[in-house]
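> all I have is the shape, not the residue letters:
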């Protein structure tokens, strides 16, 4: 029986998604894409899940697409390969769409290589933590392709247009330190601390006022698409929605009573 290319676990309010092809550096396969679509859909709908973490099995996050598979398909079944190529990208983008609409915080926990779609996946997450020896490249240009997974949308919004063009057009490998410096990563940690620090971050997010965090995500995600006039109305609509929650009253009580708040996400 073939081992699942994606593993999913829910524990103490945290949904863990593990890319599970360590022998090939977790290269993206059709089965992995389908597994990620299913996992993100199920975690989105699971009320018990208050934070989602994406990580890679083994010593790497994701080394991009399955190059050997691409070559075999292109040389042996060229017409079918090209006919299905667009739908393969659309399928992968369904995953990105579900990640972006996820009302819960999504964290990328990264070690080793993050190339091609692996970098796209990190860019689509809300927050990213990586080991200080991890490395990155958009890579597509080396096999004569542009990019997918939303990289050309998210990258200029995170690092700026000129830096995004540098990363896409040259395809050079860059360090975790540079990724942190230009805003792709939020935190760098030693390799032996990644699991503990990821859990600590996920726990802090899962224990937070997740209804309010979802609204904050929604506002930030749409801010580049709206004028200030439009956006100010969205803020004026969503803040009162948060004010009506149990979490808001609990936060006020906890502040006045000088104790940690016990948020419930409603």
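Ah, there it is. Model, not experiment: these values are computed from the prediction. Numbers count the residues shown, from 1 in each chain.
> contacts, neighbours, all on C-alpha from now
OK.
> wait, is residue 247 part of a helix?
Yes. Counting by DSSP: H, G, I helix; E, B strand; the rest coil, residue 247 is found in a helix.
> now it, nearest residue through space, not along the chain?
Once flanking residues are discounted, residue 247 sits nearest to residue 263: 5.3 Å by C-alpha to C-alpha, 6 or more residues apart in numbering.
> here's the one I want to compare it with:
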């Protein structure tokens, strides 16, 4: 095993910025269209670990350059295969373990995760986008699974998320026929909530992130947990979870502020953390 690749100090391609309670995760390998290698996968995993340890009010996942992400670094895979199939398989296992932890972390964060997608959103790029709670797309976004082109199958949770978003048969068609969705098709199917001109994507994302950051953090965490867990439980279990969550929130300062603001016909000023 090449331990050098696992050294977080060597990690590249992921940068985090903070602004008024919002954490911006930037995918930053534009020269490779933000394709993932092991170093970038470890960097993403470590970044998400730090956010899980200290959640911000909102996370925004975005990219540098003309493309969100085209998936794994296939040219690097070729280099590994030239060494040996075993070397390629070993590194792929490490890479997928790292990005899988990142995907789970994003879905389990108590705060909302907003994804801003543009250009090519392919392979693991699509899987990572689907791990976000809300997606906004630039008009030039193109969503594609792409795995079949290299004789592979989806990773990063795409085979879990896509059938739940699109239904089984649309998801199968996308996977088997390499069907590409443009931004407006993705919007019509409910994958993205808004489509904007490419130049307007940063401003649109910041507007939504700011709105979320001004929301009631504990309630947002409860909404996220209820809706995601509701995909895997029955109605009775969901009703019980909703009741427990509502009753627990009724004792928070944000609930009192929300009720008072409603009765006083003013905007609420939510200040509590998760």
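Arrived safely, thanks for sending. For clarity, every value in this text was computed on a predicted model and none was experimentally measured.
> can you give me the TM-score here?
Overlay of the two chains. TM-score (TM-score structural alignment, normalised by the length of the first structure): 0.95; 265 aligned residues with a C-alpha RMSD of 1.5 Å.
> still on that earlier bit, alignment lookup: the residue nearest to residue 247 of the first structure to the second structure.
Matched to the second structure by TM-score structural alignment, residue 263 of the first structure sits across from residue 270.
> count the neighbours of that match for me.
By other C-alpha atoms under 10 Å, 18 other residues sit near residue 270 of the second structure.
> same question for residue 190 of the second structure.
By the measure other C-alpha under 10 Å, the count of residues near residue 190 of the second structure is 13.
> and it, which of the three is it?
coil.
> my guess is the residue nearest to residue 247 of the first structure contacts residue 253. True?
No. Using C-alpha atoms under 8 Å, residue 263 of the first structure makes no contact with residue 253, being 11.3 Å away.
> for the residue nearest to residue 247 of the first structure, give me its contacts.
Counting by C-alpha atoms under 8 Å, 6 or more residues apart in numbering, residue 263 of the first structure makes contact with 207-210, 247, 250-251.
> tell me what the lengthiest helix in the first structure is packed against?
Taking DSSP state H as the criterion, the first structure has its longest helix at helix 78-101. In terms of contacts (3 or more C-alpha pairs under 8 Å, 6 or more residues apart in numbering; DSSP states H and E), helix 78-101 of the first structure is packed against helix 30-45, helix 67-76, helix 117-124.
> quick one: map residue 99 of the second structure onto the first structure.
Under the alignment (TM-score structural alignment), residue 99 of the second structure maps onto residue 92 of the first structure.
> I'd like the helices and strands packed on helix 78-101 of the first structure as TSV, with mean neighbour count and distance to residue 236 of the first structure appended.
Listed next are these as TSV, based on neighbours: other C-alpha atoms under 10 Å; distance: least, C-alpha to C-alpha, whole Å:
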stretch	mean neighbour count	distance to residue 236 of the first structure
helix 30-45	18	26
helix 67-76	12	48
helix 117-124	25	27
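> redo those as CSV? Include distance to residue 165 of the first structure.
Putting those into CSV (distance: least, C-alpha to C-alpha, whole Å) gives the following:
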stretch, distance to residue 165 of the first structure
helix 30-45, 27
helix 67-76, 23
helix 117-124, 15
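> mind checking which of those is nearest residue 16 of the first structure?
Closest to residue 16 of the first structure of those, according to C-alpha to C-alpha: helix 30-45, at 9.1 Å.
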